[in-house]
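Colleague: The sequence isn't on hand, but the structure is:
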């Protein structure tokens, strides 16, 4: 855009963007958590960044209602609108899941999972109660896609390394379970590499249960629909995502699964001033439809979201100046996944040829691809520095569980001391006084 031609305002409840493919490595301590996030105000110096939430959108008046972190809500007028709210964890009404489950959609959850797992090792090492130890050392992961397989691979690596520093905790004492309702894991890389990933995890002692769901997990008592029951303090939920439910309040046309229904140009159906992209958009897959699949839609992954963003930006400018819109079209380039240190799978698409890699070489591909895709040169350097230091230094196994409640210790020290209870009168001494009073 020309200087002063328009004002771009970004509204987000967080002041940073999270690179989600690195969350498993952040949970395992391979990457510092602060290197996985990018501050919006630093990378968007020419935009206005508002930390808050859009609660409603009035399309007739072209006004969005903003709920800031503090203070009263206010209205923000707009000429053009871009909906890119992403996705949230897809959950089901399973008893106990809301109270016991740990998601993997944000950096806070990755940090919490790391601290939680190491805290379970602390608990197991400090008690002789076998039931308490067994529950602390049992880790259940639900969901066998990229997020689930990568997270259990990284966390198992971390727990294995951490066990070396505990006298009474060994890897053999731990139990890792990966549960999925599908008949395979890692469907994004194809059946052969998915089968390899399953065999690899099982070779490391991970129990993989396919075509299996979780019926309940009340108080950590996990009940699977294959009849297996285990007690666990750690239940990680990575069973897919769904569009942000806030979309239902905006009056936009939605698809059957809650995504914003868009044209191939990323414009929302029935409008010429609203665009949508990323995980919250239902974008027709032009390449798939040309191949004969009339119901092909772009999958919700970063490969499409990054490329959609570039087309969307150009189309917004075209809309401002009255130029025609450009279609979004992208052929799948493959997928990569890490399963822990020096372990991974990769599928690279080159025309009609698919190159399938596994093991250390695939792990190098995984790190190279995501390292280059990480936004900003600053974060790229920091991530590669973390990886380089990890080659020479041992993994950190410190649990900072107090981060969950950082003020608790200060509160205990600063709260007023309880007042001493008032002395109660002895009934034996009161009786003769009453009798004397009556006698007088």
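Modeller: That came in fine, so what should we check first? The structure displayed is predicted, hence computed values, not measured ones.
Colleague: Every contact and neighbour count from this point should use C-alpha atoms.
Modeller: OK.
Colleague: What's the separation between residue 126 and residue 166?
Modeller: Look at residue 126 and residue 166: by C-alpha to C-alpha, to the nearest Å, they are 10 Å apart.
Colleague: same deal with residue 177?
Modeller: Between residue 177 and residue 166 the computed distance is 22 Å (C-alpha to C-alpha).
Colleague: what does residue 333 give?
Modeller: 44 Å.
Colleague: do residue 192 as well
Modeller: 38 Å.
Colleague: And for residue 194?
Modeller: 34 Å.
Colleague: Kindly indicate whether the residue nearest the centre of the chain is helix, strand or coil.
Modeller: By C-alpha atoms, centre = their mean, the chain has its centre lying nearest to residue 105, at 1.0 Å. The three-state label given to residue 105 by DSSP: H, G, I helix; E, B strand; the rest coil is coil.
Colleague: try the one 5 residues further on
Modeller: Using three-state DSSP, the secondary structure recorded for residue 110 is helix.
Colleague: Spell out the secondary structure type for the closest residue to it other than its chain neighbours.
Modeller: Distance criterion C-alpha to C-alpha, 6 or more residues apart in numbering; nearest residue to residue 110, sequence neighbours excluded, is residue 27 at 4.6 Å. Secondary structure assignment for residue 27 (three-state DSSP): helix.
Colleague: Confirm residue 325 sits in a helix?
Modeller: No: judged by three-state DSSP, residue 325 forms no part of a helix; its state is coil.
Colleague: what are the ranges of the helices in the stretch 251-400 of the chain?
Modeller: 286-290, 302-321, 360-373, 377-392 (DSSP state H, counting those that start in this stretch).
Colleague: try it against this one:
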């Protein structure tokens, strides 16, 4: 009896996770085996990272454990080194030194994206990203740690630098993170009698002439005005020139010191794309057809931020933007087409008409456009939470998130920095040094 075909899914961002979940529903018993490969044993639900960073959600509740969500699939938590699709082989990092081969019959390529960095002096050394749960926790610790530093110093210059927070990038990630963390820092300042909340300086730097372009002109202006009313310095048409040391230089001529710099100015496809034999476009994305299959390549599909997927709803030559909404819907079509290939069926094309966009702007504030209806303030904030709760790919996680939100109605946020968790070995190493007998 022939072995069942093996479907390998590389990457568990929104696309890879939802392909696996949909395959479970579509595959017949014994029709194929599914193997999921990722360096992490969990999928991060990125739209809720801002709330995790601000303390509204427990960070563990915005990640979905793979072995819990996909108990029927084989889970391999190893780093992918390269792909040779001509030989139907993925090469994985191994403890033996040489790469470990993993063979397959069908491939779904979904390694996601990384932060798109520009050659700005000092950015790599002093900037913070905001794509992973680790970065969200680090940023929370950074903001609270700067409040502690500002309260402890007697230098006006050092206090000003500690209380200055710069976010570069006016898309969803940057605006939501900025709004949530400013809310948190404002609440935290009530516990610092040494600090004046008005001394905090929050700056949003955006190279384009508007923020949140996904929500339309009117809501974009509303969001910018709301942020400014909250005391946030929104600078449009402005670029970061340098971030060496703690000195921030902008192309509008201003310079100032800031201990915190967050970079959310776009994403780039995973560098792993360039270690494959799949066809890429000029930006390093895997080229696909409207059926999500890789161009001129059999038995391979690509979804999400790593792929250049034609956007049939937007018109000829347009490509889908790198968003979770597209990745989830691409995943459903991809799973259907992978199963069709097993059954010699006809594939279907991906055509997506957006139902709208939602953004959280801090507690009880938001902006949304749903099927042409614009929402602001509390209704938009409620729509944001409702939508993302429905999209979490785990009933377990949905219940935990609801519990966190419910408890937050009755108790204040936790405002303790746990930066020491990022250096857990330091105390042990220090104790070992003290215990070491002195040299004769």
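Modeller: Nice, thanks for sending it over. Please read these numbers as outputs of a predicted model, since none were measured by experiment.
Colleague: still on that earlier bit, could you save the helices of the stretch 251-400 of the first structure as JSON lines and add columns showing mean neighbour count and distance to residue 74 of the first structure?
Modeller: Output for those, formatted as JSON lines (neighbours: other C-alpha atoms under 10 Å; distance: least, C-alpha to C-alpha, whole Å):
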{"stretch": "helix 286-290", "mean neighbour count": "15", "distance to residue 74 of the first structure": "39"}
{"stretch": "helix 302-321", "mean neighbour count": "16", "distance to residue 74 of the first structure": "25"}
{"stretch": "helix 360-373", "mean neighbour count": "17", "distance to residue 74 of the first structure": "36"}
{"stretch": "helix 377-392", "mean neighbour count": "14", "distance to residue 74 of the first structure": "34"}
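Colleague: Same list (those) but as CSV, adding distance to residue 231 of the first structure.
Modeller: Formatted as CSV, the helices of the stretch 251-400 of the first structure follow (distance: least, C-alpha to C-alpha, whole Å):
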stretch, distance to residue 231 of the first structure
helix 286-290, 45
helix 302-321, 35
helix 360-373, 33
helix 377-392, 34
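Colleague: out of those helices, nearest to residue 45 of the first structure?
Modeller: Among the helices of the stretch 251-400 of the first structure, the nearest to residue 45 of the first structure by C-alpha to C-alpha is helix 377-392 (15.1 Å).
Colleague: Report the aligned residue range of the second structure for that closest one.
Modeller: Alignment of helix 377-392 of the first structure against the second structure: residues 395-410, by TM-score structural alignment.
Colleague: right, and residue 108 of the second structure touches residue 306 too?
Modeller: No: under the criterion of C-alpha atoms under 8 Å, residue 108 of the second structure is not in contact with residue 306, lying 11.4 Å apart.
Colleague: so where is stretch 68-76 of the second structure in the first structure?
Modeller: Going by TM-score structural alignment: stretch 68-76 of the second structure matches residues 42-50.
Colleague: Okay, buried residues for that stretch please.
Modeller: Residues 49-50 are the ones in stretch 42-50 of the first structure that count as buried (16 or more other C-alpha atoms under 10 Å).
Colleague: So what does residue 13 of the first structure match up with in the second structure?
Modeller: Taking TM-score structural alignment, residue 13 of the first structure has residue 39 as its aligned residue in the second structure.
Colleague: ok, that match touching residue 78?
Modeller: Yes: using C-alpha under 8 Å, residue 39 of the second structure is in contact with residue 78, at 4.6 Å.
Colleague: Residue 299 of the second structure: what's it in contact with?
Modeller: Contact analysis of residue 299 of the second structure by C-alpha atoms under 8 Å, 6 or more residues apart in numbering lists 105-107, 293, 341.
Colleague: so which of the residues you listed persist in the first structure?
Modeller: Using both residues aligned by TM-score structural alignment, their matches' C-alpha atoms under 8 Å, the first structure keeps these contacts from the contacts of residue 299 of the second structure: 105-107, 293, 341.
Colleague: about what we covered before: in a strand, the match of residue 13 of the first structure, correct?
Modeller: No: going by three-state DSSP, the assignment for residue 39 of the second structure is coil, not a strand.
Colleague: So what's the residue count around it?
Modeller: 15 (other C-alpha atoms under 10 Å).
Colleague: what does the residue nearest to the centre of the first structure align to in the second structure?
Modeller: Match for residue 105 of the first structure (TM-score structural alignment): residue 131.
Colleague: quick one: contacts for its match?
Modeller: So residue 131 of the second structure contacts 46, 49, 114-115 (C-alpha under 8 Å, 6+ apart).
Colleague: how about residue 54 of the second structure, what's its partner in the first structure?
Modeller: That one, residue 54 of the second structure, aligns with residue 28 by TM-score structural alignment.
Colleague: Residue 138 of the first structure against residue 229, yeah?
Modeller: No: counting by C-alpha under 8 Å, residue 138 of the first structure sits too far from residue 229 to count as a contact (11.6 Å).
Colleague: Just the helices from the stretch 101-250 of the second structure, written as ranges.
Modeller: Taking DSSP H, counting those that start in this stretch, the helices of the stretch 101-250 of the second structure run over residues 123-126, 133-152, 156-162, 172-189, 217-229.
Colleague: of those, which approaches residue 95 of the second structure most closely?
Modeller: Per C-alpha to C-alpha, nearest to residue 95 of the second structure of the helices of the stretch 101-250 of the second structure: helix 133-152, 24.6 Å.
Colleague: So what touches that closest one?
Modeller: 44, 49-50, 52-55, 59, 62-63, 128-130, 158-160, 162-163, 181, 185, 188-189, 192, 194-195, 259-260, 415-419, 422.
Colleague: Any of these buried? List them.
Modeller: 44, 49-50, 52-55, 59, 62-63, 128-130, 159-160, 162-163, 181, 185, 188-189, 195, 259-260, 415, 417, 419.
Colleague: mean deviation (superposed) between stretch 376-390 of the second structure and the first structure, please.
Modeller: Compared with the first structure after fitting, stretch 376-390 of the second structure has a mean deviation of 0.7 Å; criterion: mean C-alpha distance after the TM-score superposition for the first structure.
Colleague: Now check the second structure for the residue matching residue 187 of the first structure.
Modeller: Using TM-score structural alignment, residue 187 of the first structure lines up with residue 213 in the second structure.
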